[in-house]
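K.L.:
with the input below, show me the fold.
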Amino acid sequence: MAIDLKLIYEQWLAESVSGPYKGFINQQTFSSNATSTEFYSVKMERMVYAASPLERRHFLINLEFNDRVTSYFEQYAITPSVSLQLAKKYGLRHHLNGKAIVTVDALVFYSCEQFAEFHSVKSDEDIHKFISEELCDETMTRLEEKLLIEKMSSERYGVSWIPIRDADAPKIKFKNLEALYAGNNATKEDRKRLSDFFLAFCKKITAITSDIRFVDIQKDLSKLLDLSLDSIRKIFSLLAWNKVIEFSLDEFLEPTSMIRVDTFRVFPERLEKCIQKEASKSMMHYRL
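P.N.:
Here you go, the predicted structure:
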């Protein structure tokens, strides 16, 4: 029985437009053992499916935490009318011999009006370097053919095709953001203390005269504000997630990290917006 890719695509597109977006590939339709995962996107306010650890790192670092990104749609399907035509024109093998839709890992929109990109996330450092129409005259792997279809399809869509490599989503930066993301699980009571914590935190770090362990700062604030150490950590993470407090994400911040007078940057002008945003947020379990 012939597979009608056009019908499959149109059904997916209709469901995506009428209801909450769900990537063409998701936890229900595809599983790559322990490498795939779903997490709740704070930016998109829905579950997001990452097919690999690198995708998850890229989504969190470069999309979730990037203020320039207004929205993104993972596992985005390319219309078969484009991908099949390109495959035929250039003599390429379509995905699974034309029996499956070609997807890109993410369609990303930026705050610049009408500016969007296709992101292709692959861990191989070199696989993207030579993806061009010139490859059509050579023997290509299936992956190279798929990437070439992605790239040429992006031109038909009028968007840029951006290769994402392992180095574009550093593990240390992800580890820091993973900790900050956990701040979204702060309780309602903790969220009511954002202002108190911020004022006490600012006083504490401006009074630093010599390097001090991060955990010692947290313990002092716990006593001062009569909050548990867990609450202190979540409130800090929540303020850092909202960029009211900033620090270098290129160095892992852990309890034993030595804090210098210039380790943190604080932005009082962002506090009120953060408080209002968090007050209106529905309570749920945020997980990566």
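
K.L.:
please make it C-alpha for all contacts and neighbour counts, starting now.
P.N.:
Will do.

K.L.:
and residue 93, how far from residue 21?
P.N.:
Between residue 93 and residue 21 the computed distance is 29 Å (CA to CA, to the nearest Å).

K.L.:
if you could redo that for residue 202, that was the one I meant.
P.N.:
Residue 202 is 40 Å from residue 21, by CA to CA.

K.L.:
could you do residue 76 as well?
P.N.:
10 Å.

K.L.:
in terms of secondary structure, what does the host helix or strand of residue 148 contact?
P.N.:
Under the criterion of DSSP states H and E, residue 148 resides in helix 142-157. Judged by 3 or more CA pairs under 8 Å, 6 or more residues apart in numbering; DSSP states H and E, the packing partners of helix 142-157 are helix 80-90, strand 116-121, strand 160-164.

K.L.:
and the ones you listed: which comes nearest residue 69?
P.N.:
Closest approach to residue 69 among those (CA to CA): strand 116-121, 9.4 Å.

K.L.:
same for the closest one, what does it pack against?
P.N.:
For strand 116-121, the packing partners by 3+ CA pairs under 8 Å, 6+ apart come out as helix 53-58, strand 103-110, helix 142-157, strand 160-164.

K.L.:
and this one, so I can compare the two:
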Amino acid sequence: MKQRKSDKYRIIEDRGVGRGIHYKPFIKVHEVSSEGLSSRVLGWKVNRIYHLLSNLERDYLFNTQWEDSVIDIREQYPLLPKEETILIAKEYGLRHPLINKPDKDEIVMTSDFVITINDGKMIRDIVRTIKPSSKITKRVKEKFKIEEMFWKRKNIDWGVVTEKEIDHIKARNIRFLYQYYFWDRYRMLERKQIRELFLLFWDIFQRNNFDVKRTVETFDCVQGWEQGESLSFFKYLICHKSVKTDITKDITNLRNPNISFWM
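P.N.:
This next block holds a predicted model:
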């Protein structure tokens, strides 16, 4: 098992400080053992690498990034100062998590996600902890209590998300589309060029009665692109919601005639 990197060292590195591209997660995937498969994912909302310690965290990030109201996501967020969680644990008669060392020093606890939302009226943060329902033991609930009270005293909405609250079809769809969000970067195209391509693509799409296969084949020929490039462009358009579809239904076979698309 990997040893947890020194919390003191993380604090010196300004882990868990800042917002947007300047934020650095308190824990990175190479530093700890994770439940399930850990992953590093380039963000849609914020252009930085996200460190996710399980597939469940990854799927939650995918679904959260799809929401228009979400403007920032900070993962592996530290509950600092540590003295606050230590005090809460004492108040409730709970054992504070310890570093697995002979000195048994208390660790800096973390929350999986701090999500910044702009609902059109105000900007606010909410906090979500991700855990498989099968892993929520009595001891885990004790840790949750410490975490809950830490955020409650700051008047911030906190909650637990299990696999039961995650739309896995939606997450699978977004995982299928994910890399194509960055298609314009690979093509080095400006926004005006993308808009012109989209309008031409949509015109052909309509004339082909929204037949994806016929449209992408035609568009490849019209643009002089390699076979399949128009399909990548189509996925890009879905990622950016220029072309809309029901993301809660399986769209991993885009040529399925039963999938509806609209502008």
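
K.L.:
tm score of chain vs chain?
P.N.:
Superposed pair, TM-score by TM-score structural alignment, normalised by the length of structure 2: 0.81. Supporting alignment: 245 aligned residues with a CA RMSD of 2.9 Å.

K.L.:
in the helix holding residue 148 of structure 1, what's buried?
P.N.:
Neighbour-count burial for helix 142-157 of structure 1 flags 144-154 (criterion: 16 or more other CA atoms under 10 Å).

K.L.:
what does it rub up against?
P.N.:
78, 82-83, 86-87, 92-95, 102-104, 117-118, 120, 127-128, 131-133, 160-161 (CA atoms under 8 Å, 6 or more residues apart in numbering).

K.L.:
from the chain's centre, how far out does that helix sit?
P.N.:
Centroid separation for helix 142-157 of structure 1 versus its chain: 22 Å, with CA atoms, centre = their mean, to the nearest Å.

K.L.:
could you do stretch 90-109 of structure 1 as well?
P.N.:
Distance, stretch centre to chain centre, for stretch 90-109 of structure 1: 22 Å (CA atoms, centre = their mean).

K.L.:
and that stretch, end to end?
P.N.:
Stretch 90-109 of structure 1 has its terminal residues 29 Å apart, counting by CA to CA.

K.L.:
chain center to stretch 217-231 of structure 1: distance?
P.N.:
Distance of stretch 217-231 of structure 1 from the chain centroid (CA atoms, centre = their mean) equals 30 Å.

K.L.:
actually stretch 5-21 of structure 1, not the one I typed
P.N.:
On the basis of CA atoms, centre = their mean, stretch 5-21 of structure 1 sits 23 Å off its chain's mean C-alpha point.

K.L.:
for stretch 23-33 of structure 2, same thing?
P.N.:
Remark: stretch 23-33 of structure 2 is offset 15 Å from the chain centroid, using CA atoms, centre = their mean.

K.L.:
now swap in stretch 22-34 of structure 1 and tell me
P.N.:
Relative to its chain's centre, stretch 22-34 of structure 1 lies at 17 Å (CA atoms, centre = their mean).

K.L.:
and the end-to-end length of that stretch?
P.N.:
Criterion CA to CA; first-to-last residue distance in stretch 22-34 of structure 1 is 20 Å.

K.L.:
would you mark the buried spots in that stretch?
P.N.:
Going by neighbour count (16+ other CA under 10 Å), the buried part of stretch 22-34 of structure 1 is 22-27.

K.L.:
and which of those residues is nearest residue 191 of structure 1?
P.N.:
In terms of CA to CA, no member of the buried residues of stretch 22-34 of structure 1 lies closer to residue 191 of structure 1 than residue 22, at 30.3 Å.

K.L.:
now the residue mapped onto that closest one from structure 2: closest residue in space that isn't a chain neighbour?
P.N.:
In structure 2, the residue matched to residue 22 of structure 1 (TM-score structural alignment) is residue 24. Among residues not flanking residue 24 of structure 2 along the chain, residue 15 sits closest, at 5.0 Å (CA to CA, 6 or more residues apart in numbering).

K.L.:
distance of the aligned partner of residue 157 of structure 1 in structure 2 relative to residue 147 of structure 2?
P.N.:
Counting by TM-score structural alignment, residue 157 of structure 1 corresponds to residue 154 in structure 2. Distance of residue 154 of structure 2 to residue 147 of structure 2, computed by CA to CA: 11 Å.
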